[in-house]
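# Provided below for reference: sequence and predicted model.
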Amino acid sequence: MVSKVTTVAFQGIEAVPVDVQVHVGPGMVAFNVVGLPDKAVAESRERVRAALSASGLALPAKRVTVNLAPADLPKEGSHYDLPIALGVMAAIGAIPAEFLTDFVVLGELGLDGTLAPVTGVLPAAMGANALGKGLICPQSSGGEAAWADADMTILAPGSLIQLANHFKGTQVLSRPVARLHGNAGNLPDLAEVKGQESARRALEIAAAGGHNLLMTGPPGSGKSMLASRLPSILPPLTPRELLEVSMIASLAGELGEGKLTDRRPFRAPHHSASMAALVGGGLRAKPGEVSLAHNGVLFLDELPEFSPQVLDSLRQPLESGEAVIARANHRVTYPARIQLVAAMNPCRCGYLGDEALACGRAPKCALDYQGKISGPLY
């Protein structure tokens, strides 16, 4: 028998439908997963086997083949565990297959049958809503899924047994509630700054016009302190911006407890950050700091200490508002409309112009230090 369960693969912030096709038939006893799975997906067969056993179900002594279609699309991540498990349960008759046709499913299984949170639940919920389907996701991720649409059906069980009981009618799963993070009182606020009239005025102008900003001054003059308070005078996120920011944060696994926030993001990577960390990339082409700061502020402290190649990689996102990550087998685009704020010392010692504290190489050290930043970025 063949059963089908719908899940998603992620291309940027877009959720692409994937059919999990499970066939249980005669042949040598085996459990195979095909369709370009990565290591995490290939290992799902062991988690599924253990989770089904812990839930009181044993795999039959038959050949189980799982195909992830389309087969030429790379599949990455652990969120394929739950759709594979439900597909196996439907194929052996443990649950009616027709119950799964109206849902997109994702979730990671523990060996005891519990469901662990996964990344990308909000984009998956948006994709499921576009398909006219509901969503099945882990309980801890249900809060972010509820933001996709107030009318769509969302099931957020804590374990495989709870979901099976819901389909049997012996347990009812309530719809998760969409929640926002409250604005904590300890967030940096520009109202706390006393004095610094010129710097405050520069921040106000930059906030009003969405301008990029470079602050230059000696150590301890308050550059980092002022930059961290810029989001406090930026307007709240619009509903559309809120969803865009939250979808990126969801893919990066940075939505705590499934709660969204209407405060604009503020990202301040260390100057040792690599190009992949800043603009995105890596084996799974994850969003970088420039995308995580989308519709917010990217703050680069000690600007000349960043690698020149890393700084130049920001030129394209700043011009187009997108971070494009090209690989041999796929191409991913993440939104990256940011307000760039940077801070730097006037020279390496930081005290250019102060005869008492400046080093003996001044002013040549200032030219060398500032020369690390390319002209186009200026």
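Perfect, I can see it now. Owing to the predicted nature of the structure, the values given are computational and were not obtained by experimental measurement.

# only C-alpha atoms for contact and neighbour calcs from this point on.
OK.

# can you pull out the helices in this protein?
Per DSSP state H, the chain carries helices over the ranges 39-42, 44-54, 81-91, 121-130, 142-145, 160-168, 197-209, 223-228, 239-251, 275-279, 289-292, 308-312, 315-320, 364-370.

# of all the ones you listed, which lies closest to Asp354?
Among the helices of the chain, the nearest to Asp354 by CA to CA is helix 364-370 (12.8 Å).

# buried stuff in that closest one?
365-366, 369-370 (16 or more other CA atoms under 10 Å).

# quick one: which of those residues is nearest Pro176?
In terms of CA to CA, no member of the buried residues of helix 364-370 lies closer to Pro176 than Gln370, at 52.5 Å.

# what about the closest one, distance to Cys347?
Noted for Gln370: a distance of 7 Å to Cys347, by CA to CA, to the nearest Å.

# can you pull out the strands in the stretch 1-150 of the chain?
For the stretch 1-150 of the chain, the strands defined by DSSP state E, counting those that start in this stretch cover 2-11, 14-25, 30-34, 63-69, 103-105, 108-109, 115-116, 134-136.

# Using CSV, please lay out these together with distance to Val245 and mean neighbour count.
Compiled in CSV, the strands of the stretch 1-150 of the chain are given as follows (distance: least, CA to CA, whole Å; neighbours: other CA atoms under 10 Å):
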stretch, distance to Val245, mean neighbour count
strand 2-11, 16, 23
strand 14-25, 13, 21
strand 30-34, 33, 15
strand 63-69, 29, 20
strand 103-105, 22, 26
strand 108-109, 24, 26
strand 115-116, 23, 22
strand 134-136, 21, 26
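
# Format those as JSON lines; extra columns: distance to Ala285.
Formatted as JSON lines, the strands of the stretch 1-150 of the chain follow (distance: least, CA to CA, whole Å):
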{"stretch": "strand 2-11", "distance to Ala285": "9"}
{"stretch": "strand 14-25", "distance to Ala285": "13"}
{"stretch": "strand 30-34", "distance to Ala285": "22"}
{"stretch": "strand 63-69", "distance to Ala285": "20"}
{"stretch": "strand 103-105", "distance to Ala285": "22"}
{"stretch": "strand 108-109", "distance to Ala285": "20"}
{"stretch": "strand 115-116", "distance to Ala285": "22"}
{"stretch": "strand 134-136", "distance to Ala285": "25"}
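
# try this one side by side with the last:
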Amino acid sequence: MLSQLKSCGLLGVNGVIITVEIDISRGLPTYSLVGLPDIGIKESKDRVFSAIKNNGYKYPMERITINLAPADLKKEGPAFDLAIALGILNASEQLNWDHPEDYLIIGELSLSGEIRSVNGVLPMVLAAKEAGIKHILVPFDNRYEAAVVQDVDVIPLKDFNEATAFLKNELIIEPFKVDLRSILTLEKSSHAIDFSDIRGQDLAKRALEIAAAGSHNVLMSGPPGSGKTMLAKGFSSILPDLTIDEALEITKIHSISGLLKNNAIMNQRPFRSPHHTISKTSLVGGGRIPKPGEVSLAHLGVLFLDELPEFQKSALEVLRQPMEDQEVTISRVNASLTFPASFTLITSMNPCPCGYLTDPVHECLCTPQQIKNYQGKISGPLMDRLDIFIEIPSISYDELQIKPKGESSQTIKKRVDAARERQNKRYQDLDIFYNAQLTPKLLEIFCQLGAAEKNLMEKVYTKMKLSARGYHRILKLARTIADLDDADTISVTHLSEAIQYRGMTKQF
């Protein structure tokens, strides 16, 4: 007898509906699985056999053929276990239920029949909704993640017997529901440092406020212990809150990567801080079956690269394309996948190998050639893609002990939120959300300069030997400063502040 059920696989960050076709016919007992399955799916044979046998059902000792359609799409992972097991029972007439095509079945089976959680449930349920499938059977531990999708019935299951009892109408399981807004307002596990805890560094805090308001990339340079890492971690505390659509987009990426905490929706912007030994594949994504890298895991959040010159140069160079396009395309023989990568890049570095080139207290022991080689590890094209360059001086004892605390992150965040709101209104009819996304064509519309401003930029362009990209980035930065100032037009004051953040490039 033939049985057809619906399950789901993954293609990039999207779910793909997979039809699980199972045919049981007379012949020698064999188990044939086709449809480009990976090793994890092929091993489902033993998990399915034990789960069926250990839950009181008869495993058919006949010829079993299983096809995962479409057959030309590579499938991976254990998410098909439950669908295969239920399909075998259905094909062997041990289990019958009305309209099996109306169900999407997801779950890994243990040998005892326990249904274990799987990665990528959210994009799978979204794919089911788009396909018109209303009933979703998911592992109990994935219930919160699945239930954030509205207008579908999410049925959480703990074990194989519970699944069969539900399908035979012997057990009633109410669809699991969640309130998206309540999840987003849950207490957030914060790794951020409040800006009021950082003494001094007022200029750096101002620069980071501008970066947060317009999603601009930042490089901080200063001696060891000056507070670069604390400032980077504090940056997360002044970013705008997530919207529901942003939370779902981030959750999809973390779901397929198996990084969801407590199997719930992401309710805060990601902060990714990879070690400098990271490979370029781990940074931008890849692998035999491409997976998201750090740039995608930092989507709509922060990618912090501490000690920037210590990273492999090949790894840093692959950042250039996602910084411009805000996405990463990875091509393989079987498919070409695109992962989103709209992140704010925050980087830090010492000015020289010993770290004390700009420190007034400590003497620098590096030779000019060592300093040149050290700073030369960061290429000009990569530096040109950064918007803000800040020198972080060391803190004196008096500043550390006497200086009163500065503004709190919450106070700064209110100004950032107001600036972002101005940008949202300005770009509401366009496919952009903040100033860093402005294209050259849009710059002509939204960053028009008066006579005095044009005269200033002409002088600066020649004196600083700017590239066209550097010129455009100054305009974007000035537009953000004007938004923080609640100004409709860019003035000389706004341009002057934006220009000073490019001054450090002359060192490289």
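Yes, it's here. Please read all numbers here as calculations on a predicted model, not as lab measurements.

# Need the helices of structure 1 in CSV (columns: distance to Ile136 of structure 1).
Formatted as CSV, these follow (distance: least, CA to CA, whole Å):
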stretch, distance to Ile136 of structure 1
helix 39-42, 18
helix 44-54, 17
helix 81-91, 9
helix 121-130, 9
helix 142-145, 9
helix 160-168, 9
helix 197-209, 40
helix 223-228, 38
helix 239-251, 16
helix 275-279, 31
helix 289-292, 26
helix 308-312, 40
helix 315-320, 35
helix 364-370, 53
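
# These: which one's closest to Pro335 of structure 1?
Nearest to Pro335 of structure 1 among the helices of structure 1 is helix 289-292; the distance by CA to CA comes to 5.9 Å.

# Give me the range in structure 2 that the closest one lines up against.
Counting by TM-score structural alignment, helix 289-292 of structure 1 pairs with residues 294-297 of structure 2.

# post-alignment, the matching stretch versus structure 1, mean distance?
Compared with structure 1 after the fit, stretch 294-297 of structure 2 shows a mean deviation of 0.4 Å (mean CA distance after the TM-score superposition for structure 1).

# what kind of secondary structure is Leu475 of structure 2 in?
Following DSSP: H, G, I helix; E, B strand; the rest coil, Leu475 of structure 2 is assigned to helix.

# ok, it touching Leu495?
Yes. Contact criterion CA atoms under 8 Å: Leu475 of structure 2 and Leu495 qualify, at 7.3 Å.

# neighbour count winner among the two?
Leu475 (27 against 23; other CA atoms under 10 Å).

# mind listing what Ala130 of structure 1 touches?
For Ala130 of structure 1, the contact set (CA atoms under 8 Å, 6 or more residues apart in numbering) is empty.

# Is Tyr59 of structure 2 in contact with Ile52, as I believe?
Yes. At 6.3 Å, Tyr59 of structure 2 and Ile52 qualify as touching, with contact defined as CA under 8 Å.

# I'd like to know how far Ile330 of structure 2 sits from Glu76 of structure 2.
18 Å.

# Check Phe176 of structure 2 too.
Distance, Phe176 of structure 2 to Glu76 of structure 2, using CA to CA: 27 Å.

# So what's the residue count around Thr277 of structure 2?
Residues lying near Thr277 of structure 2 (other CA under 10 Å) number 10.

# correction: Leu214 of structure 1
The burial count assigned to Leu214 of structure 1 is 17, neighbours taken as other CA under 10 Å.

# What of Glu62 of structure 2?
Neighbours of Glu62 of structure 2 under the rule other CA under 10 Å: 15.

# ok, and the closest non-adjacent residue to it?
What sits nearest to Glu62 of structure 2 in space, not counting adjacent residues and going by CA to CA, 6 or more residues apart in numbering, is Pro29, at 4.2 Å.

# give me every residue that touches the residue in structure 1 that Ala264 of structure 2 lines up against.
The pairwise alignment with structure 1 assigns Ala264 of structure 2 to Lys259, based on TM-score structural alignment. Shown in contact with Lys259 of structure 1 (CA under 8 Å, 6+ apart): 143-144, 178-181.

# Show me which of those is closest to Glu192 of structure 1.
His181 (22.2 Å).

# What's the match for Ala30 of structure 1 in structure 2?
Aligned partner of Ala30 of structure 1 by TM-score structural alignment: Thr30.

# Please look at its match and Ile64 and confirm they touch.
Yes. The criterion here is CA under 8 Å, and Thr30 of structure 2 meets it with Ile64 at 5.9 Å.

# re the thing from before, how near is the nearest residue to the match of Ala30 of structure 1 once chain neighbours are set aside to Ala85 of structure 2?
Excluding the flanking residues, the one nearest Thr30 of structure 2 by CA to CA, 6+ apart is Arg63, at 4.8 Å. Applying CA to CA, the value for Arg63 of structure 2 to Ala85 of structure 2 is 15 Å.

# what do you get for Asp483 of structure 2?
When Asp483 of structure 2 is compared with Ala85 of structure 2 (using CA to CA), they lie 58 Å apart.

# With Glu310 of structure 2 instead?
Where Ala85 of structure 2 is concerned, Glu310 of structure 2 sits at a distance of 50 Å (CA to CA).

# Kindly report the same for Lys75 of structure 2.
For Lys75 of structure 2, the distance to Ala85 of structure 2 - CA to CA - is 17 Å.

# Gly286 of structure 2 now?
Going from Gly286 of structure 2 to Ala85 of structure 2 by CA to CA gives 32 Å.

# Tell me which of these two has more neighbours.
Comparing Gly286 of structure 2 with Ala85 by other CA under 10 Å, the one with more neighbours is Ala85, at 23 against 19.

# what's near enough to touch the nearest residue to that one once chain neighbours are set aside?
Once flanking residues are discounted, Ala85 of structure 2 sits nearest to Val48: 5.5 Å by CA to CA, 6+ apart. Neighbouring residues of Val48 of structure 2 by CA under 8 Å, 6+ apart: 81-82, 84-85, 109, 111.

# And the strands in the stretch 351-500 of structure 2?
For the stretch 351-500 of structure 2, applying DSSP E, counting those that start in this stretch gives strands covering 388-391.

# and the residue mapped onto Thr238 of structure 1 from structure 2, how many neighbours?
When structure 2 is aligned by TM-score structural alignment, Thr238 of structure 1 is paired with Thr243. By the criterion of other CA under 10 Å, Thr243 of structure 2 has 13 neighbours.
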